[in-house]
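In: Turn this into a model:
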Amino acid sequence: MTQTDVVPGFDELLDGARVSALHLEMRDGYGVPAESPGFAGWLETGERDMDPASEYWRFWVELVRRTVARGVIVRRARIVSEPLSDYARYGLAGASVNALAGEEIRYLARRLASDIALPGNDFWLIDGRLIRWNHFSGNGTPTGGEMSDDPTTAALCASAFTAVWERAVPLADYKP
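Out: All right, here's what the predicted structure looks like:
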């Protein structure tokens, strides 16, 4: 088992994926500094940047598109409390851009996840073997991440993601 605080960027992580890149999100709110202006504007106006070529979206959309073009499955599952928090509604409002880039996205109401063994942190699981843990403070500010290739932990993440994915509702059908 290798666990390290040296965390590659998302471009390196997804560019290295060969089969799958699975992302499980379990928080009702995130305080990502780069999202703060857009989130504040959305709270005020109800309008969100939906241009995949905009400065906000371009990096991610290009990264996902090139990852999917290589045949890699990119999936995002979100466990959310209902009614949705403002931040979860903001995420839902922009999810179609993620989907347009090539992500498959599903939502699971938190009340339906009570009997699923879930890791304590959000994660990316790359090719079923490499985990990128995402760590956040209590208010959702990113506090870094760490990497692990422990097979037992990777199996837990794969099992948790699969259980959530199988119960979750596809983005196009999700009506909170």
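In: use CA for all of it now, contacts and neighbours both
Out: OK.
In: Run through the helices of this protein in chain order.
Out: 10-15, 36-45, 58-69, 86-101, 151-167 (DSSP state H).
In: next up, for comparison:
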Amino acid sequence: MPSNVPPPAFTDLLASAARSAVHLELRDSYAVDYESGPFTDWRRGFRHDEADRASWWRPWLSLVQETTARGVTMRRARIVSEPVSEYTRFLHSFTFTNVAAGEQVSWLPRRRASELALPGNDFWLFDDHTVYWNHFTGDGASAGGEVSEDPAVAKLCAEAFEAVWARAVPHDQYAIH
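Out: As a prediction, this is how the structure comes out:
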């Protein structure tokens, strides 16, 4: 049940992680600015040059690198419909940047997730005990976050993530269809 207390800042939760931070993404699309921004640039043909790290390095990647340098394992699993959405193609095109920063990323075709019990929202799970729910509107805009330290909720998320991870395809082996 949501409380009236704002959740801790995501960066504080990540900074407090000692062993692991896992992220499960369930949507085929998130809020997209169709008029300007990275998605629009990508639609017009822009692609990051893997050899030109300075051109694509950004604050999130620095945070990932700092976190993994502390010994925290960061894993992200994306469940995607196939054929993939245009937004998923966009995500896939620059996921190499996450991997370069130290995050492990895998993709699971939605049809291979049918037998899995999954939470209803995207989440981050820190050290198997703190869940940060990501809530979204129907069009993919952020509707805020929520934190739970309920052991049963953490167990549900840990089991769901591990089940997805066991079936998922590592980023460097996942071919877009």
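In: thinking again about what came up before, out of the helices of the first structure, the one nearest Leu118 of the first structure is which?
Out: With CA to CA as the measure, helix 151-167 is the member of the helices of the first structure nearest Leu118 of the first structure (5.5 Å).
In: can you tell me what part of the second structure that closest one aligns to?
Out: Structural correspondence for helix 151-167 of the first structure: residues 151-167 of the second structure, per TM-score structural alignment.
In: Comparing the matching stretch with the first structure, how large is the average distance?
Out: Overlaying the first structure shows stretch 151-167 of the second structure at a mean distance of 0.3 Å from the equivalent residues (mean CA distance after the TM-score superposition for the first structure).
In: got the buried residues for that stretch?
Out: 153-155, 157-161, 163-165 (16 or more other CA atoms under 10 Å).
In: Next: stretch 2-10 of the second structure.
Out: Quick answer for stretch 2-10 of the second structure (16+ other CA under 10 Å): Pro7.
In: What lies in contact with that stretch?
Out: Residues outside stretch 2-10 of the second structure that contact it (CA atoms under 8 Å, 6 or more residues apart in numbering): 132, 145-147.
In: show me what contacts the residue nearest the centre of the first structure?
Out: The centre of the first structure sits closest to His23, judged by CA atoms, centre = their mean, with a distance of 4.4 Å. By CA under 8 Å, 6+ apart, His23 of the first structure lies in contact with 74-77, 122-125, 161.
In: Then Trp165 of the first structure?
Out: Here Trp165 of the first structure is in contact with 77, 106, 108 (CA under 8 Å, 6+ apart).
In: Derive a PyMOL selection command for the buried subset of the residues you listed.
Out: Buried members of the contacts of Trp165 of the first structure can be picked out in PyMOL with the line below, counting by 16+ other CA under 10 Å:
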select buried, resi 77+106+108
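In: Out of the contacts of Trp165 of the first structure, which comes closest to Asp115 of the first structure?
Out: Leu108 (12.7 Å).
In: Just give the nearest non-adjacent residue to the closest one, would you?
Out: Ala168 (4.4 Å; CA to CA, 6 or more residues apart in numbering).
In: what's the neighbour count on whatever residue of the first structure lines up with Val131 of the second structure?
Out: Alignment note (TM-score structural alignment): Val131 of the second structure maps to Ile131 of the first structure. Using other CA atoms under 10 Å, Ile131 of the first structure is surrounded by 26 other residues.
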